[in-house]
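K.L.:
my questions are about this predicted structure, shown below with the sequence.
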Amino acid sequence: MGATRPVTDDTFEAEVLQSDKPVLVDFWAPWCGPCRQVAPILEELAGEHDAIEVVKVNTDENPRTAAAYGITSIPTLNVYSGGQLVKSIIGARPKPALVRELGEYLG
């Protein structure tokens, strides 16, 4: 089972857009309180579901990727499948709500 891992401007295409399975991208920043609330939930999801990859993009350190995908509020959780954005969740949610919203991608 996996854990969340960081992705950067330089690795986003290879690790997210070219992935063989759906990828949940957590757009976050260290100063964002709600981002810190959702982080442990995402770690749990990564450990419990191997049908989806869970990665994190620090928007302060990777502004090109955040700008390219129109990230204006964080946390934003985007699911990419086959190189396309297929789901976007803006704001922190409790784990049951995330599981419900992401159900079809969790396997």
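P.N.:
Perfect, thanks for sending it.
K.L.:
CA atoms for contacts and neighbours, from now on please.
P.N.:
Noted.
K.L.:
now do the buried residues in the lengthiest helix in the chain.
P.N.:
If you go by DSSP state H, the chain has its longest helix at helix 33-48. Residues of helix 33-48 classed as buried by neighbour count (16 or more other CA atoms under 10 Å): 35, 38, 39, 41, 42, 43, 45, 46.
K.L.:
again with stretch 2-19
P.N.:
Under the neighbour-count criterion of 16+ other CA under 10 Å, stretch 2-19 has 2, 3, 4, 7, 8, 9, 12, 15, 16, 17, 18, 19 buried.
K.L.:
what residues does that stretch touch?
P.N.:
Residues outside stretch 2-19 that contact it (CA atoms under 8 Å, 6 or more residues apart in numbering): 23, 25, 42-44, 46-50, 53-58, 61-65, 80-84.
K.L.:
second one coming, line it up with the first:
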Amino acid sequence: MAIVNVSDQSFGNEVEGQGTVVVDFWAPWCGPCKMIAPILEELSAEIGDSLKIAKLNVDENPETASRFGVMSIPTLIFFKDGQPVDKVVGLNSKESLKNILAKHQ
């Protein structure tokens, strides 16, 4: 499944549905955010249809970032059937992210 960009307005429709969704809270000026982007693209390509990845720019969408207590970026929040089930702050390896996903699949 492709990586989608979400906003405060589209977050509910894109994320709070069924299945597993990883939301990447990021900003264009954030170095570690740029480093995690290719890792997320690889995960999307490897895992495919069983995972949706959404990116939310915290500068443009402060409401949703505040709602989920995002204080540092990058922050990845893992949702299962619309509910947050895990949170990772900072740059993580692909293997680390795959292990977290395996817990919630």
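P.N.:
Done, it's in. Quick caveat: nothing in here was measured; it's all calculated off a predicted structure.
K.L.:
next, the TM-score between them, please.
P.N.:
Overlay of the two chains. TM-score (TM-score structural alignment, normalised by the length of structure 2): 0.92; 104 aligned residues with a CA RMSD of 1.1 Å.
K.L.:
before we move on, the earlier item: the longest helix of structure 1: what's the following helix or strand?
P.N.:
Toward the C-terminus, helix 33-48 of structure 1 is succeeded by strand 53-58 as the next helix or strand (DSSP states H and E).
K.L.:
can you list the buried residues of helix 33-48 of structure 1 in CSV and add distance to residue 88 of structure 1?
P.N.:
Formatted as CSV, those follow (distance: CA to CA, whole Å):
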residue, distance to residue 88 of structure 1
35, 15
38, 15
39, 16
41, 17
42, 15
43, 18
45, 16
46, 17
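K.L.:
please identify which of these is nearest to residue 103 of structure 1.
P.N.:
residue 45 (11.0 Å; CA to CA).
K.L.:
in structure 1, which residue sits furthest out from the middle?
P.N.:
Distance to the chain centre peaks in structure 1 at residue 31, reaching 17.3 Å (criterion: CA atoms, centre = their mean).
K.L.:
quickly find the element holding that residue.
P.N.:
Per DSSP H and E, there is no helix or strand for residue 31 of structure 1.
K.L.:
once you drop chain neighbours, what's closest to the residue most central in space within structure 2?
P.N.:
Closest to where the C-alpha atoms of structure 2 average out (CA atoms, centre = their mean) is residue 23, at 1.9 Å. Spatial nearest neighbour of residue 23 of structure 2, chain neighbours left out: residue 54 (4.7 Å); criterion: CA to CA, 6 or more residues apart in numbering.
K.L.:
count the residues that sit near residue 72 of structure 1.
P.N.:
Neighbour count of residue 72 of structure 1, defined by other CA atoms under 10 Å: 12.
K.L.:
that one matches what in structure 2?
P.N.:
The alignment partner of residue 72 of structure 1 in structure 2, by TM-score structural alignment, is residue 71.
K.L.:
got it, and residue 27 of structure 1?
P.N.:
Using TM-score structural alignment, the partner of residue 27 of structure 1 in structure 2 is residue 25.
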